[in-house]
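Asks: Next one to model:
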Amino acid sequence: MRFLPLIVGCWSVSCWAVDPFEDFHEYGQLTDAEIHEIHKGEMFYGDAEFGFIVTSGNTDSTSFKLRGNVYQDFEHWRNQFKFDSLYRRDVDSETGESTVSAQRFFASAQSNYKVGSKDASLFLYADYEDDEFSGLEYKTTVATGYGNRLYRGVKNTVDFDIGPGLYHSRSQKNEATPEVAGENVTGYLLRLALQWERKVSKRTRFNQFVSAEQSLSGHNSRLKSETSLISQIMGQLSLKFAYLYRYNSKPESDKRSYDAELSATFVYSFN
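Replies: This next block holds a predicted model:
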């Protein structure tokens, strides 16, 4: 079988500087808190992540991953916007039949109002996910609560958010009875999010993000974990290796309780 991978990333003009690491600060030399301090008052800053893989042989396939992380940091407010999309299409070389094996879109927004100590805040969080293969047409979560820094060290920081919220989802229509609308489910939940960041070297850092939504209404509880290692290549371009794990305590019929995804992508930081 012939296997041809192609990974396409972004390129920065600053890569042509005498010192290719001169402008690098988003991943490695500075912590998240220091990055926010540098960009305080700016309308937008953050990073974009992109990966593209094409294979050919017995099965032709195309995989596409696009992700973004955008911040706003003002005197009393810090806002964060995320989006994550994944698409995969497979074509059988013998029959020519084309099937989509992955199609997911996720977006979230969080606004933190800074109170009391330097790292304390009150937050409002909302997300929306449309996963074609989850058994749901969509799901959305809204939560509010309190956030702060659990630990601050020379190379490590650990932050958390915790608070109550609401969950709403709609199941996909049954193929046998397409005229019947999907079932709506709404319930209360408790959301907890943890972010651990460790500086591995001057230009490499390790991130561990975990979010858990515990249902308070007897519905499904969810967990999402991303483990990543990000290393700067040159200029504003970095390479990211990540492992994403998602768990659903009560999946839809014929669906597994977990999904896992291993990826290698380029990350381009902007301001």
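Asks: Every contact and neighbour count from this point should use C-alpha atoms.
Replies: OK.
Asks: Would you state the strands of the stretch 51-200 of the chain in chain order?
Replies: Applying DSSP state E, counting those that start in this stretch to the stretch 51-200 of the chain gives strands spanning 59-73, 77-92, 98-114, 121-131, 136-152, 156-171, 184-201.
Asks: Following up with a second sequence; could you model it the same way so I can compare the two?
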Amino acid sequence: MKKILPTAAVLVALPACAFADDGWSGAGELGFAAARGNAKSENLNAKLAFKKEDDQWKDNFYLTALRSKGEVTVATLVDGQVQNVKNYDTTANRYEAGASVGYKFDERSYLVGALRYENDDFSPFEYQAVVSLGYGYTVLKNASDELSFEAGPGYKRYKPVDVLGPETAGDPPAPVRHTFDSEGEVVGRGLVAYKHLFNETTAFVDTLLVEAGSDNTFLQNDAGLQVAINKSFALKAGYQVRHNSDVAPGIKKTDQLLTTNLVYNFGGG
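Replies: This next block holds a predicted model:
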């Protein structure tokens, strides 16, 4: 974790130099918390997002990372008896990247191609990768509000995580591990993005992503309240909900994440 924190800070800051002079704008977010004493934990989350829009194109790209370590209690076989032992171990490890390219038909409607890839050690799936092509429409865009929709078909490739079954085998007996191959399916992708400016310093953003397929439907909603400190820096409180409709037995379908981050804004805004 000590090596990851400065590396993440550098990655968040790099785009300010690389893209600000080329018409790009965006933001880097970084949040870190550590606890010592009766409890021991470390949590790091980072996000880098940038965009560029002109009369013909609207492009977006983002990278996110989430890593956490903490004390967990695990059942361990000691001298033939099951005992609960506390370990300091990784409890979250997720990386995600996404991009979209939109070709404008006019000021409101556009054709959009999108890509998304995630790798999560604590998800129902080892990875999920989606490519899609769809239609986008900006319903509302003024000084205080912006609302847009995207919808279209896509293709998803994913691999369910291995799970330990209730049966045992071997001597001494151990739970049987069930492994799964990668799978693919046609999905329908939908995106709803909303932004509201309360005033010059305070903004609310909410983005809902849906990837619906016959085998699994993935939903992710990101809501955030951002308050500017100055032209470059802001504080942001975020709440994320992720849901998979079809998971292996013993795995929860829904994950929630609360974050408080320092945001660095760069480029033309």
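Asks: Looking at the strands of the stretch 51-200 of the first structure, which is nearest to C10 of the first structure?
Replies: strand 59-73 (11.8 Å; C-alpha to C-alpha).
Asks: counterpart of that closest one in the second structure, which residues?
Replies: The aligned range for strand 59-73 of the first structure in the second structure is 39-53, by TM-score structural alignment.
Asks: Quick one: residues in contact with that stretch.
Replies: Stretch 39-53 of the second structure has contacts (C-alpha atoms under 8 Å, 6 or more residues apart in numbering) with 1, 5, 8, 11-12, 23-35, 58-71, 88, 259.
Asks: Out of the strands of the stretch 51-200 of the first structure, the one nearest A33 of the first structure is which?
Replies: The nearest among the strands of the stretch 51-200 of the first structure, by C-alpha to C-alpha, is strand 156-171 at 9.4 Å.
Asks: angle of that closest one against strand 121-131?
Replies: 50 degrees (axes from the mean of the first three to the mean of the last three C-alpha atoms, to 10 degrees).
Asks: Strand 156-171 of the first structure to strand 184-201, inter-axis angle?
Replies: 160 degrees.
Asks: hmm, back to that, which one of the strands of the stretch 51-200 of the first structure lies nearest to Y258 of the first structure?
Replies: Closest to Y258 of the first structure of those, according to C-alpha to C-alpha: strand 121-131, at 13.3 Å.
Asks: Flag every buried residue along the closest one.
Replies: For strand 121-131 of the first structure, the neighbour count (16 or more other C-alpha atoms under 10 Å) marks 121-131 as buried.
Asks: How about residues contacting the helix or strand where A13 of the second structure lies?
Replies: According to DSSP states H and E, A13 of the second structure maps onto helix 4-18. Helix 4-18 of the second structure is contacted from outside by 27-30, 32, 44, 46-48, 264, 266-267, using C-alpha under 8 Å, 6+ apart.
Asks: and if we set it to 10 Å?
Replies: Residues outside helix 4-18 of the second structure that contact it (C-alpha atoms under 10 Å, 6 or more residues apart in numbering) are 1, 24-32, 43-50, 63, 65, 67, 263-267.
Asks: gap between it and the chain center?
Replies: Centroid displacement of helix 4-18 of the second structure relative to its chain, using C-alpha atoms, centre = their mean, to the nearest Å, is 18 Å.
Asks: Okay, buried residues for it please.
Replies: 5, 8, 12-13, 15-16.
Asks: now, among those residues, which is nearest to E183 of the second structure?
Replies: A8 (32.1 Å).
Asks: will you turn the strands of the stretch 51-200 of the first structure into JSON lines that also has distance to G235 of the first structure?
Replies: Listed next are the strands of the stretch 51-200 of the first structure as JSON lines, based on distance: least, C-alpha to C-alpha, whole Å:
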{"stretch": "strand 59-73", "distance to G235 of the first structure": "18"}
{"stretch": "strand 77-92", "distance to G235 of the first structure": "23"}
{"stretch": "strand 98-114", "distance to G235 of the first structure": "28"}
{"stretch": "strand 121-131", "distance to G235 of the first structure": "32"}
{"stretch": "strand 136-152", "distance to G235 of the first structure": "28"}
{"stretch": "strand 156-171", "distance to G235 of the first structure": "24"}
{"stretch": "strand 184-201", "distance to G235 of the first structure": "17"}
